[in-house]
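Asker: Structure, please.
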Amino acid sequence: MHFVISRSDSVRIAEVLVSAPGDSPNTDGIHITESTNVVVQDCKIGTGDDCISIVNASSGIKMKRIYCGPGHGISVGSLGKDNSTGIVTKVVLDTAFLSETTNGLRIKTWQGGSGYVRALRFENVKMNDVANPIIIDQFYCDSPTVCPNQTSAVQISQIMYRNISGTTKSAKAMKFACSDTVPCSNIVLSNINLEMKDGTVETYCNSAQGFGYGIVHPSADCLSSHDKNYQAEIAELAQPSREDIVHTEL
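Answerer: Got it, this is the predicted structure:
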């Protein structure tokens, strides 16, 4: 890790440059754990792992004007490893450029975990040749041996993606691989436009519920939806309350 924010409250990181080779292993740029009310702004991060990683017991995290690349993208997780509990809430990414990263906006959890990821908003993000621009992976397995199938999972809900555009390296521009027993719910897509330079793009869903409005390309019709009445509620919940970050308003 280059920067670690751990067991802290009310932290601002601004105008930081992190530079490591794209093939350098486990070199996260900024890692946030067990912390609240953290603002990361105007940072340029190139690394061999996640540009920013947010893990258990973190809440009220705001990222603004972030450049990421090379690297593995901006990640919540991993969470739930070794049947542990993971909780992350109220995270906002507003205005970012990701270039030639292996992932874009990623939520990753291990099978067998518990807890929840709730009220996240990713908006105003441009992608350039990103392999997995939007991805939720509840079958994450960073292990030399095969991870066994388990029924418990970290619950993922109230996730909003808004104004996301650019180019993808993979045909599956959006991937929502959620737990069969604990489906993802209230995924909201608004004004998404992801293209592949040579080929067509699609959305992959497994046990994912939600809906799109405005332009959504590729189509996310595979999201099963019972949630349209919650559109305004989700938009509100996805914003950290003002009093939580009043000391660090951007």
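
Asker: going forward, measure contacts and count neighbours with C-alpha atoms only.
Answerer: Noted.

Asker: Stretch 128-140 spans what distance, first to last residue?
Answerer: 24 Å (CA to CA, to the nearest Å).

Asker: May I see the buried residues of stretch 197-205?
Answerer: Val201, Glu202, Thr203, Tyr204, Cys205 (16 or more other CA atoms under 10 Å).

Asker: List just the nearest of these to Ser84.
Answerer: Nearest to Ser84 among the buried residues of stretch 197-205 is Cys205, at 25.1 Å by CA to CA.

Asker: ok, the closest one to Asn83 distance?
Answerer: 24 Å.

Asker: Do a quick rundown of the helices in the chain.
Answerer: 231-237 (DSSP state H).

Asker: List of residues touching stretch 70-77?
Answerer: By CA atoms under 8 Å, 6 or more residues apart in numbering, the list of residues contacting stretch 70-77 from outside reads 21-22, 45-56, 68, 88, 98-109.

Asker: repeat for stretch 23-32
Answerer: Stretch 23-32 is contacted from outside by 1-6, 18, 20, 45-55, 58, using CA under 8 Å, 6+ apart.

Asker: May I have the distance across it, first residue to last?
Answerer: One end of stretch 23-32 sits 22 Å from the other (CA to CA).

Asker: before we move on, back to that, any quick PyMOL command for the buried ones out of the contacts of stretch 23-32?
Answerer: Those of those that count as buried under 16+ other CA under 10 Å are selected in PyMOL with:
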select buried, resi 5+18+20+45+46+47+48+49+50+51+52+53+54+55+58
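
Asker: Looking at the contacts of stretch 70-77, which are in strands?
Answerer: Among these, the ones falling in strands (DSSP state E) are 45-46, 52-54, 68, 88, 98-99, 105-109.

Asker: Turn those into TSV, columns for distance to Glu195.
Answerer: Formatted as TSV, these follow (distance: CA to CA, whole Å):
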residue	distance to Glu195
Ile45	24
Gly46	23
Ile52	24
Ser53	26
Ile54	28
Cys68	19
Val88	30
Leu98	15
Ser99	14
Leu105	16
Arg106	18
Ile107	21
Lys108	23
Thr109	27
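
Asker: For those residues, work out which two are farthest apart.
Answerer: Farthest pair in these (CA to CA) is Val88 and Ser99. Separation: 25.6 Å.

Asker: Can you pick out the residue with more neighbours from those two?
Answerer: Each of Val88 and Ser99 has its neighbours counted (other CA atoms under 10 Å); Val88 has more, 27 against 24.

Asker: quick one more, to check against the first:
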Amino acid sequence: MEYIFLVFLSLILLLSTTVYGVSDSEYAKLLVLEKIEEQLEKVLVLEDEIEDDFLGIPSWTSQHGGKVLVNVDSFGATGDGIKDDTQAFVSAWNKACDTSTSVLLVPEGRTYLVNATKFKGPCAGNIIVQIDGTVVAPDEPEDWDPKNPRIWLVFSKLKGASFQGKGVIDGSGAKWWDSSCKRNKSNPCRGAPSAFTIDSSSAISVKGLTIQNSQQMHFIITNSDSVRLANVKISAPETSPNTDGIHITKSTNVVLQNCRIGTGDDCVSIVNGSSGIKMKNIYCGPGHGISIGSLGQNNATSIVTQVVLDTAFLKGSTNGLRIKTWQGGSGYVRGVRFQNVKMENVANPIIIDQFYCDSPKSCQNQTSAVKISQIMYRNITGTTKSAKAMKFACSDTVPCSNIVLSNIDLEKTDGTAETYCNSATGFGYGYVNPNADCLQSSDKETHIDMKKDAEQKKNTGSPVHTEL
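Answerer: Got it, this is the predicted structure:
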């Protein structure tokens, strides 16, 4: 379908050029579109490729045998939500991991209190973790394992593992949020645990689970390849600080499908070292939107490529589709498409911010920046809370380039929506509302972008933005 679309568009542009005498800039636009499609070619077939990775992983239900059942209750778990069941979970994991045809079962109708734990592989076979009950974290920060201050449940070095069920993973984060410096500036700023982490693993499937009230981030995918999340629900109050829904870092070939996310921070955040990310049928709200970044903090080099969001509904979020980078960083974001997205009462529906500054102090203007190019927004509709429905706030020294808008219709319910541009170039085709004439592309800029990922020039001074 994407290939047919590109061929059709190519014919239109070619016909326009030959028959109506349109300038060669139309060819430059076509070249940009081809470059974006080339970047995204792998992502478009990613879902099928990952499905192949899971063909050798048998499913399991309580009605079917053929697997060795390892029940946490058999290892001393009480499931009353009061007694610490951490050691029972560790013992059950060790048994299941050492058994080639195992299912680790967390039974329904019970609540298990588990402290910070690392569940390590590799395992003897394709382990299935069936979570039908509720797993809760200690609700007192003082009771947290001091050896693991930033993690709760970590699964690492696995291959071909499945996490599934109708259960709930509850971080009991309320007291962590109350002690956050973002909620009360008199509190010291400190990190808090993330609820569920997949680390250094491949061919991982997660489906049906609910993760809620995390101390900070809910679900992290790090240093992993071929991970698929389906029908996962993530929730926390809108006022909970730093509670990102799904955070992807240093990972490749990740598919998020049919996920419903509402938190106090980004619904999805994609950061350095990530590529081949496909999101489909995503509900976001409340939260800070679907974000690439932040990138480039502390002068770091950050790279994100090949990201597709196809079909999403965002409601009441403080951002919509966002790319955010710090001044002073380097690297690039390239080959991104956001398409078929409906917005309802969203602030900053489309935003690129190269002056991101999530800090109590003003951030210093710096010359270098993460290069942002080949970004497409297609079929984006709905309502905005902000007058600036589209905002491209880019670096004067490393501008954003090849921003493509197609079939955009964003209305402000109580006024007129507009587009803001600073050092951003690109073009639109089809219907684009609000008007985005402030994106002005040229052949020169197109060719420069294809030859060079980032340019460093003398900074002329730019506005500083804070967290939205």
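
Asker: Relative to the second structure, what is the average displacement of the longest strand along the first structure?
Answerer: Taking DSSP E as the criterion, the first structure has its longest strand at strand 114-130. With mean CA distance after the TM-score superposition for the first structure, strand 114-130 of the first structure departs from the second structure by a mean of 0.2 Å once superposed.

Asker: for that strand, packing partners?
Answerer: Here strand 114-130 of the first structure touches strand 85-99, strand 155-168, going by 3 or more CA pairs under 8 Å, 6 or more residues apart in numbering; DSSP states H and E.

Asker: Any idea which of those strands gets closest to Lys175 of the first structure?
Answerer: Nearest to Lys175 of the first structure among these is strand 155-168; the distance by CA to CA comes to 12.1 Å.

Asker: Read off where the closest one ends up in the second structure.
Answerer: With TM-score structural alignment applied, strand 155-168 of the first structure matches the range 371-384 in the second structure.

Asker: again, but for stretch 32-45 of the first structure
Answerer: Aligned by TM-score structural alignment, stretch 32-45 of the first structure falls on residues 248-261 of the second structure.

Asker: again, but for stretch 111-121 of the first structure
Answerer: With TM-score structural alignment as the criterion, stretch 111-121 of the first structure aligns to 327-337.

Asker: With stretch 68-76 of the first structure instead?
Answerer: Going by TM-score structural alignment: stretch 68-76 of the first structure matches residues 284-292.

Asker: which residues sit in contact with the corresponding residue of the first structure for Gly316 of the second structure?
Answerer: Taking TM-score structural alignment, the alignment pairs Gly316 of the second structure with Glu100 from the first structure. Contacts for Glu100 of the first structure (CA under 8 Å, 6+ apart) come out as Gly69, Pro70, Gly71, Asn128, Asp129, Val130, Ala131.

Asker: Most neighbours among those residues, which one?
Answerer: Going by other CA under 10 Å, Gly71 tops the contacts of Glu100 of the first structure with 29 neighbours.

Asker: Now name the helix or strand holding the residue lying farthest from the centre of the second structure.
Answerer: Distance to the chain centre peaks in the second structure at Val19, reaching 43.8 Å (criterion: CA atoms, centre = their mean). Taking DSSP states H and E as the definition, one finds Val19 of the second structure inside helix 2-20.

Asker: Need the residues that contact the next helix or strand along the chain from that helix.
Answerer: Per DSSP H and E, the first helix or strand lying C-terminal to helix 2-20 of the second structure is helix 25-44. With contact meaning CA under 8 Å, 6+ apart, helix 25-44 of the second structure is reached by 6, 10, 13-14, 17, 253, 276-278, 305-308, 334-336, 374-376, 402, 427, 442-443, 446.

Asker: now do 7 Å
Answerer: Ser10, Leu13, Gly276, Ile277, Lys278, Gln306, Gly335, Gln374, Asn402, Ser442, Asp443, Thr446 (CA atoms under 7 Å, 6 or more residues apart in numbering).

Asker: close enough to count as contact, the third one and Val308?
Answerer: No - the pair Gly276 of the second structure and Val308 does not pass the contact test of CA atoms under 7 Å, sitting 8.1 Å apart.

Asker: And those two? Which one has more around it.
Answerer: Gly276 (26 against 22).

Asker: do you know how far Ser6 of the first structure is from Cys222 of the first structure?
Answerer: Ser6 of the first structure is 38 Å from Cys222 of the first structure, where distance means CA to CA.

Asker: swap that for Asn56 of the first structure, sorry
Answerer: 29 Å.

Asker: neighbour-wise, which of the two wins?
Answerer: Asn56 (23 against 17).

Asker: and that one, what does it touch?
Answerer: Shown in contact with Asn56 of the first structure (CA under 7 Å, 6+ apart): Thr33, Glu34, Leu79, Gly86, Ile87, Val88.

Asker: So what does the last one match up with in the second structure?
Answerer: In the second structure, the residue paired with Val88 of the first structure is Val304, using TM-score structural alignment.

Asker: In contact with that match, which residues?
Answerer: Contacts of Val304 of the second structure by CA under 7 Å, 6+ apart are Val271, Asn272, Gly273, Ser274, Ser275, Tyr332, Val333, Arg334.

Asker: Aligned to the second one, what sits in the first structure?
Answerer: In this case it means Asn272 of the second structure. Counting by TM-score structural alignment, Asn272 of the second structure corresponds to Asn56 in the first structure.

Asker: hang on, the earlier thing: right, and the helices and strands packed on strand 114-130 of the first structure - which one's nearest Lys197 of the first structure?
Answerer: strand 155-168 (6.9 Å).

Asker: mean offset of the closest one relative to the second structure (after superposition)
Answerer: Mean deviation for strand 155-168 of the first structure: 0.1 Å (mean CA distance after the TM-score superposition for the first structure).
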